[in-house]
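# got a predicted structure here, sequence first:
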Amino acid sequence: MSVNLPQEVVLAQPRGFCAGVDRAIEIVERALIKFGAPIYVRHEIVHNTYVVNDLKAKGAIFVDTLEGIPEGSIVIFSAHGVSRALQQEAVERGLKVYDATCPLVTKVHVEVAKLAREGYEFIMIGHAGHPEVEGTMGQLEGGIYLVQDLSDVNKIQPRQTEKLALVTQTTLSVDDAREITAAIRARFPAVREPKQQDICYATQNRQDAVKLLTRQVQMVIVVGSQTSSNSNRLLELAKRMGTPAYMVDSASELQDAWFKGMARIGLTAGASAPEILVQQVIERIKQISGVTVRTMDGVTEDMRFPLPKGLKLEGDAEPERSALHVRAQDAQP
């Protein structure tokens, strides 16, 4: 084997699907089995091209608005959550809704509603235009101020500062959120912070794994779609750690030139990327060089969220477990 080509692939642990993503996909699959196509899904159920195309092939129709969906149709809200206005619109249009919002996003919505009744205004750390941010800010008519970076902190002009609470998008960079939170706290010492941070366990676990991974490898590949916030944060983190890094939606996007002089390659996947894509990337690297593959030590996630009522199948059988649902810890490189 040439010393200029990869000799080992090191797999991050954990990587890939989280419980919220797995639940959202299962909701769509169960609805298709129970009710038949078409099933309408408002926005991409999760931000991954492979997942969306797989569900389209099974009969899911993805829409950006509820306009044009026939009355009585089944519509599924994506894992990112939606505004109260959209929920009300679905009711007015006579649609049957199954809500695939990640329970950790719902937790933020519940906290916003509870504190709003107590007179609180809110600062939200997140990315403008991301559907999760739009859904959370849409829980209230005003009273939520969006902060995307440190420069935004001084622009906040709340009506009062005695009752001010902080929430965050669940898929942010843990380090960035910590820095922005410190700046908000410095300007508003009385700001109320969540008892437990809003950034989800899976986002933090994958970022922690990448920090460890970069110490063991010369380059990192992140499997994920460009629209995936948590995948982009993994890419940024690897680069911030001083390691060359690339993000690919599929193995076909790999470029041979990336691997020259890189003996040890790190491989991870965003929380919306299925394990099958990781395995396809490994096979493509093996075509370039006969690498060995090992999985680094790390957290094994076993969290599972309950499904909405009304999706029980005959005999309570689960849908056929496609390659979408293979867990990272069960994969055999």
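Now that the structure is in, tell me what you want to look at.
# please count neighbours and contacts with C-alpha atoms only from this point.
Noted.
# does Ala113 touch Gln139 like I think?
Yes. Applying C-alpha atoms under 8 Å, one finds Ala113 in contact with Gln139, separated by 7.1 Å.
# who's more crowded, these two?
A count of neighbours by other C-alpha atoms under 10 Å puts Gln139 above the other of Ala113 and Gln139, at 20 against 15.
# pretty sure the more buried one is in a helix, no?
No. Per DSSP: H, G, I helix; E, B strand; the rest coil, Gln139 lies outside any helix segment and is coil.
# list the contacts for it?
Going by C-alpha atoms under 8 Å, 6 or more residues apart in numbering, Gln139 touches 83-84, 109, 112-113.
# ok, those vs Leu234, which is closest?
His109 (25.3 Å; C-alpha to C-alpha).
# which SSE is the closest residue to that closest one other than its chain neighbours in?
In space, and not counting its chain neighbours, His109 is closest to Thr136: 6.0 Å by C-alpha to C-alpha, 6 or more residues apart in numbering. For Thr136, the enclosing helix or strand under DSSP states H and E is helix 131-137.
# give me the contacts around stretch 116-129.
112, 133-134, 143-149, 158, 163-169, 172, 177, 180.
# just the buried residues of these.
Among those, those buried by neighbour count (16 or more other C-alpha atoms under 10 Å) are 112, 133-134, 143-148, 163-169, 172, 177, 180.
# ok, longest helix in the protein?
helix 19-35 (DSSP state H).
# can you list the buried residues in that helix?
Applying 16+ other C-alpha under 10 Å to helix 19-35 flags 19-33 as buried.
# list just the nearest of those residues to Gly270.
Val21 (10.5 Å).
# so how far is Ile27 from that closest one?
10 Å (C-alpha to C-alpha, to the nearest Å).
# sorry, back to before: the residue nearest to His109: neighbouring residues, count only.
26.
# the protein: helices as residue ranges?
So, for the chain - with DSSP H - the helices run 19-35, 49-58, 84-92, 103-117, 131-137, 150-153, 174-187, 201-214, 229-240, 275-288.
# put this next to the first one:
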Amino acid sequence: MTQPQLAPLTLYLAAPRGFCAGVDRAIKIVEMALSKWGAPVYVRHEIVHNKYVVDDLRAKGAVFVEELDECPPDRLVIFSAHGVPKAVPAEAARREMIYVDATCPLVSKVHMEAARHHERGLQIVMIGHAGHPETIGTMGQLPAGEVLLVETPDDVASVAVRDPGQLAYVTQTTLSVDDTIDIVAALQARFPAIVGPHKEDICYATTNRQEAVKAIAPNCDALLVVGAPNSSNSRRLVEVAARAGCGYAQLVQRASDIDWRALEGIGSMGITAGASAPEVLINEVVDAFRARFDVTVEVVETAQENVEFKVPRVLREPA
């Protein structure tokens, strides 16, 4: 019996996609710590927002916890790539714990910016998402009340500042570039003296992945973002795709999450991945389409990335 002919599908694969340098570094930190100190090593919060990555590290001996009091004092603890409030390493030091900070260097840059502004007597407005670990970590670098959070342009109208002439702003590194432009414009309109960062806070990887999605979305009947529901940069990619003209944009963690009924009759498909999604999951999704369609893959590259961050020295030294 002859096999039914598969419908043709052009699959646009966005590049860059997937792991960024900060995520790659954070995963290496856990793997190198396991190699140096042996299992278990403890990780405060998910090291990066991806279930596959977390499960893989858990299988190797990492134990994921939410707070330091869940960690025994004689075992290494690692702080996640999203950053932590200053009180966390201070408490670890008080308890004489060995710890390694896996905060992405680009998040640390925002922390240092906020601290410098604070030293100059400026109150900080942070553009970010309430409850996100990165936002909590950044706001926790300074005393209570010194960092005010805004999430939308509407929030700017109601934010209560100490002195309109003594303000600076910082942003979460994983925001929508376009949304942030609107919020910054609202801040500058209400507070003309507000000081911005010397260099854009939104990280290179977030920006590059959004630009790649903008390049493919208008040509796609549908677009899937491989990433976790709690991944800010992955969720932003879905929003960017929809705004760029793609009629159906969805977030999936694995190929098993794909709603095939919603994709009936499509002729073109876009695929990208958030900065904490490994390439193995992207390949899994592509293979799922190859099983159902006669796929032609077109890679659309809008930028090349060669950023690499060193792991902390303590991991490079012999045990």
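Sure, I can see it. Quick caveat, the model's predicted, so the values are computed rather than measured.
# if we can go back for a sec, let me have the contacts of Gln139 of structure 1 in a markdown table, extended by distance to Gln279 of structure 1.
Output for these, formatted as a markdown table (distance: C-alpha to C-alpha, whole Å):
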| residue | distance to Gln279 of structure 1 |
| --- | --- |
| Ser83 | 37 |
| Arg84 | 39 |
| His109 | 36 |
| Val112 | 40 |
| Ala113 | 42 |
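# quick one on the thing from earlier: how about the residue nearest to His109 of structure 1, what does it touch?
81-83, 108-109 are the contacts of Thr136 of structure 1 under C-alpha under 8 Å, 6+ apart.
# how about Ile123 of structure 1, what's its partner in structure 2?
Counting by TM-score structural alignment, Ile123 of structure 1 lines up with Val125 in structure 2.
# could you do Tyr246 of structure 1 as well?
Per TM-score structural alignment, Tyr246 of structure 1 is aligned with Gln250.
# my read: that match touches Arg236, true?
No. With contact defined as C-alpha under 8 Å, Gln250 of structure 2 does not count as touching Arg236 (10.9 Å).
# looking at the two, which has the bigger crowd around it?
More neighbours surround Arg236 than the other of Gln250 of structure 2 and Arg236, with 22 against 19 (other C-alpha under 10 Å).
# which ones are touching that one?
Counted by C-alpha under 8 Å, 6+ apart, Arg236 of structure 2 has contacts 174-176, 210.
# what do you get for Lys163 of structure 1?
Counted by C-alpha under 8 Å, 6+ apart, Lys163 of structure 1 has contacts 119-121, 190-192.
# please repeat the previous calculation with a cut-off of 7 Å.
Residues near Lys163 of structure 1 by C-alpha atoms under 7 Å, 6 or more residues apart in numbering: 119-121.
# by neighbours, which of those residues wins?
Glu121 (23 neighbours).
# Glu71 of structure 1: which of the helices of structure 1 is closest?
helix 84-92 (9.5 Å).
# where in structure 2 does the closest one fall?
With TM-score structural alignment as the criterion, helix 84-92 of structure 1 aligns to 86-94.
# now that stretch: buried residues?
86, 88-89, 92.
# what is the burial count for the alignment partner in structure 1 of Pro72 of structure 2?
In structure 1, the residue matched to Pro72 of structure 2 (TM-score structural alignment) is Pro70. Counted with other C-alpha under 10 Å, the neighbours of Pro70 of structure 1 add up to 12.
# any idea how far the closest residue to Pro70 of structure 1 other than its chain neighbours is from Ile76 of structure 1?
Leaving out its chain neighbours, the residue that sits closest to Pro70 of structure 1 by C-alpha to C-alpha, 6+ apart is Leu95, at 7.9 Å. In this view, Leu95 of structure 1 and Ile76 of structure 1 are 10 Å apart by C-alpha to C-alpha.
# tell me which of those two has more neighbours.
Ile76 (25 against 19).
# need the counterpart of Ala182 of structure 1 in structure 2.
Aligned partner of Ala182 of structure 1 by TM-score structural alignment: Ala185.
# also Ala202 of structure 1?
Per TM-score structural alignment, Ala202 of structure 1 is aligned with Ala205.
# equivalent analysis for Lys286 of structure 1, please.
Looks like Lys286 of structure 1 aligns to Arg290 there (TM-score structural alignment).
# kindly provide the distance from its match to Ile271 of structure 2.
13 Å.
# of those two, which one has the most company?
Ile271 (24 against 17).
# next, count neighbours for His109 of structure 1.
His109 of structure 1 has 22 nearby residues by other C-alpha under 10 Å.
# to which residue of structure 2 is it aligned?
His109 of structure 1 maps onto His111 in structure 2, by TM-score structural alignment.
# please apply the same query to Ala269 of structure 1.
Ala269 of structure 1 maps onto Ala273 in structure 2, by TM-score structural alignment.
# now that match: how far from Ala189 of structure 2?
35 Å.
# between these two, who's got more neighbours?
Ala273 (31 against 13).
# how about the contacts made by the more buried one?
17-18, 225-227, 234.
# quick one: stretch 130-140 of structure 2 to chain centroid distance?
The chain centre lies 13 Å from the centre of stretch 130-140 of structure 2; the measure is C-alpha atoms, centre = their mean, to the nearest Å.
# what's the local residue count around the closest residue to Tyr246 of structure 1 other than its chain neighbours?
The shortest distance from Tyr246 of structure 1 to any residue other than its chain neighbours is 5.0 Å, reached at Ile221 (C-alpha to C-alpha, 6+ apart). Residues lying near Ile221 of structure 1 (other C-alpha under 10 Å) number 23.
# also Met139 of structure 2?
24.
# any idea what the residue nearest to His109 of structure 1 aligns with in structure 2?
Using TM-score structural alignment, Thr136 of structure 1 pairs with Thr138 in structure 2.
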